[in-house]
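K.L.:
below are the sequence and a predicted model for it; my questions follow.
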Amino acid sequence: METLINYFETIPSLHRSIIIVGGLTFFWLLEGAIPLFNFNYKKWKHAVPNIFFTFTTILVNLVLAFLLLKSSDWVMANNFGILNWLPELNIWIYGILGIFLMDFFGAYLPHFVEHKIPPLWMVHLVHHSDHKVDTTTANRHHPIESVIRFIFTLLGVLIIGAPIAIVMMYQSLSVVATQFTHANIKLPKKIDKIMSYLLVSPDMHKVHHHYVLPYTDSNYGNIFSVWDRLLGTYMELDRDNIIYGVDVFPDEKENSKISSLLKQPFQKYKRPTIKPKET
């Protein structure tokens, strides 16, 4: 763990780019070998808007990255935050606890809030309006959402007292985890189920992308499934019953246009009432 912490403390931007591109490439190829759904689509064409929003996400994080560094330096210099208030921990416990807490503040919490506050839900809809969820969907986030999530991550750094190494480690794991859980891959159900007791598995996250409530408002986790289980937002739905998209924005053609997706948060919209659970 000490070696990992030392590495991520000064991880070069090139290495972070390799993690993003390498993960995307790996899961892209894996989708061809063990697909969950046999989508009738032109994969490259479908990927265009998703890759566009991946670049905007990267750009937002690059522009604001100095705030993470400054905040992390401040909490360490001032002995502020949860990790700094605890007794000295084993380095493995320290690292895992830091990532675990960052996953709550940087992923679960903003995701939950985006689903509960109407204007933020409109921003987050860009992610949910993909009708062919695959690994490229992972970073299909409107630039406004990228800023929102960055703010929560920054809040997490301050509350947790996270050193920059933990922040970089968390962000790297988060990218790979979300590429994995969105990937159109079919794991054996038993393996997927066992995995879901601790980590977010592909089937578990696919439930979140089902097109109607209450499933859309469940399984918010990114790396650890524990947050959903502890906070009562965990749900199950057989993978064969999952339909992607959002019921109130059913036009797949419009939901595939970058220009339409950029304007989507500013449309008038009212969330539907919860529909009965499917059996």
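P.N.:
Structure received.

K.L.:
only C-alpha atoms for contact and neighbour calcs from this point on.
P.N.:
Noted.

K.L.:
so who does residue 181 touch?
P.N.:
Applying C-alpha atoms under 8 Å, 6 or more residues apart in numbering, one finds that residue 181 lies in contact with 135, 200-203, 205-206.

K.L.:
hmm, residue 144 is touching residue 121, no?
P.N.:
No. With contact defined as C-alpha atoms under 8 Å, residue 144 does not reach residue 121; the gap is 11.4 Å.

K.L.:
who has more neighbours, these two?
P.N.:
In this view residue 144 and residue 121 are compared by other C-alpha atoms under 10 Å, and residue 121 has more residues nearby, 20 against 17.

K.L.:
the more buried one: helix or strand, and which one exactly?
P.N.:
helix 118-128 (DSSP states H and E).

K.L.:
tell me the buried residues in that helix?
P.N.:
120-128 (16 or more other C-alpha atoms under 10 Å).

K.L.:
use this one as the comparison:
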Amino acid sequence: MEAIITYFETIPTLHRSILLVGGIMFFWFLEGALPLFQFSYKKWKHAWPNLFFTLTTIIINFGLAFLLLMSTDWVAANNFGIINWLPEMPLGLYALLGVLLLDFFGAYLAHFVEHKVKPLWMVHLVHHTDHHVDTTTGNRHHPIESVIRFSFTILGVFIVGTPIAIVFLYQSLSVIFTQLTHANIRMPRKLDKLMSYVLVSPDMHKVHHHYVLPYTDSNYGNIFSIWDRLFGTYMELDRDNIVYGVDVFPDEVANGKIGELLKQPFKKYQKPTIIPGKD
């Protein structure tokens, strides 16, 4: 475990880039072999806006990285945060608690708040208005949302007290799970269900992308499913009944254009559209 922590303390930017790009490519090909839905779309055309927002997320995170480094240095120097106030524990448990709690603040809580505060929901809509959820959808976030998510991660660093190695470990796992849970892959139902008792599984997260409430406001987790189960936001829906998108922004053409998506947070709601037989 010590070797893993040492590696993530100074993980090269190249390695993090390979994890992101390699993960997208891996699940991209896996989607072709084991598709959940047979989408009738041009894969590259659909991916373009999602990859654009992946790039903006990378740029913003890179630009704000100094704040992350300052935060982790401060909590380390002052022995601040939950995991540093607990009795001394094995390094493996220390890292697990750090990742678990960062997942709560940086992912679950951030996601929950975005759904409950209307201005933040309007920003987060860019992620939900993808009508063909696949592995490229995972990083489809408006630049404003990238800043919001980063802020919650900083909050988590201070409250949890995580050193930079655990932050990088958490972010690496987050990238993998984001790509996995959005990937258009058909995992065996029993395996998916078993996985969902502790970790966020593909089918579990797909429920969150169903186009109408109350399913849209459920399954907020990113890595660990225990937060949804603990706070009562866990829901199930047969994957064959899932319809992607958001009922208040049903225009599939507009929802695939970068310019329209950049303006989406500032638009007014349209009247909800109900798809016959899918309500």
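P.N.:
Arrived safely, thanks for sending. Keep in mind that this is a model prediction, so the values were computed, not measured.

K.L.:
what is the nearest of the contacts of residue 181 of the first structure to residue 71 of the first structure?
P.N.:
residue 200 (28.5 Å; C-alpha to C-alpha).

K.L.:
what sits against that closest one?
P.N.:
Here residue 200 of the first structure is in contact with 181, 221-225 (C-alpha under 8 Å, 6+ apart).

K.L.:
now the second structure: which of the contacts of residue 181 of the first structure match?
P.N.:
Conservation of these in the second structure, assessed by both residues aligned by TM-score structural alignment, their matches' C-alpha atoms under 8 Å: retained contacts are 135, 200-203, 205-206.

K.L.:
which one of those is nearest residue 15 of the first structure?
P.N.:
Proximity to residue 15 of the first structure was ranked across those by C-alpha to C-alpha; first place goes to residue 135, at 19.9 Å.

K.L.:
what's the neighbour count on the closest one?
P.N.:
28.

K.L.:
can you pull out the helices in the stretch 101-250 of the second structure?
P.N.:
For the stretch 101-250 of the second structure, applying DSSP state H, counting those that start in this stretch gives helices covering 110-116, 118-128, 143-156, 164-182, 189-195, 202-208, 226-231.

K.L.:
those helices into TSV, with extra columns for distance to residue 3 of the second structure?
P.N.:
Listed next are the helices of the stretch 101-250 of the second structure as TSV, based on distance: least, C-alpha to C-alpha, whole Å:
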stretch	distance to residue 3 of the second structure
helix 110-116	31
helix 118-128	36
helix 143-156	24
helix 164-182	11
helix 189-195	27
helix 202-208	30
helix 226-231	28
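
K.L.:
out of the ones you listed, which is closest to residue 239 of the second structure?
P.N.:
Short answer: helix 202-208, nearest of the helices of the stretch 101-250 of the second structure by C-alpha to C-alpha, at 6.4 Å.

K.L.:
what distance separates that closest one from the centre of its chain?
P.N.:
Chain-centre distance of helix 202-208 of the second structure: 12 Å, with C-alpha atoms, centre = their mean, to the nearest Å.

K.L.:
who touches that helix?
P.N.:
By C-alpha under 8 Å, 6+ apart, helix 202-208 of the second structure touches 180-183, 185, 187, 192, 196, 215-221, 235-237, 239, 242.

K.L.:
mark which of the residues you listed are buried, thanks.
P.N.:
Using 16+ other C-alpha under 10 Å, the buried members of the contacts of helix 202-208 of the second structure are 180-183, 185, 192, 196, 215-221, 235, 239, 242.

K.L.:
my read: residue 265 of the second structure touches residue 127, true?
P.N.:
No. Applying C-alpha under 8 Å as the test, residue 265 of the second structure and residue 127 come out as separate, 11.0 Å apart.

K.L.:
ok, residue 186 of the second structure to residue 86 of the second structure distance?
P.N.:
If you measure residue 186 of the second structure against residue 86 of the second structure using C-alpha to C-alpha, to the nearest Å, the figure is 41 Å.

K.L.:
neighbour count: those two, which is higher?
P.N.:
residue 186 (17 against 9).

K.L.:
longest helix anywhere in the first structure?
P.N.:
When the first structure is parsed with DSSP state H, its longest helix is helix 43-77.

K.L.:
what's the mean distance for the following helix or strand past that one versus the second structure?
P.N.:
Next in sequence after helix 43-77 of the first structure, counting helices and strands by DSSP H and E, comes helix 82-85. Compared with the second structure after fitting, helix 82-85 of the first structure deviates on average by 0.7 Å (mean C-alpha distance after the TM-score superposition for the first structure).

K.L.:
who does helix 82-85 of the first structure touch, helix- and strand-wise?
P.N.:
helix 143-160 (3 or more C-alpha pairs under 8 Å, 6 or more residues apart in numbering; DSSP states H and E).

K.L.:
list the helices and strands the helix holding residue 121 of the first structure packs on?
P.N.:
Short answer (3+ C-alpha pairs under 8 Å, 6+ apart): helix 118-128 of the first structure packs on helix 109-116, helix 143-160.

K.L.:
okay, those helices in a markdown table with distance to residue 259 of the first structure next?
P.N.:
Below are those laid out as a markdown table (distance: least, C-alpha to C-alpha, whole Å):
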| stretch | distance to residue 259 of the first structure |
| --- | --- |
| helix 109-116 | 22 |
| helix 143-160 | 13 |
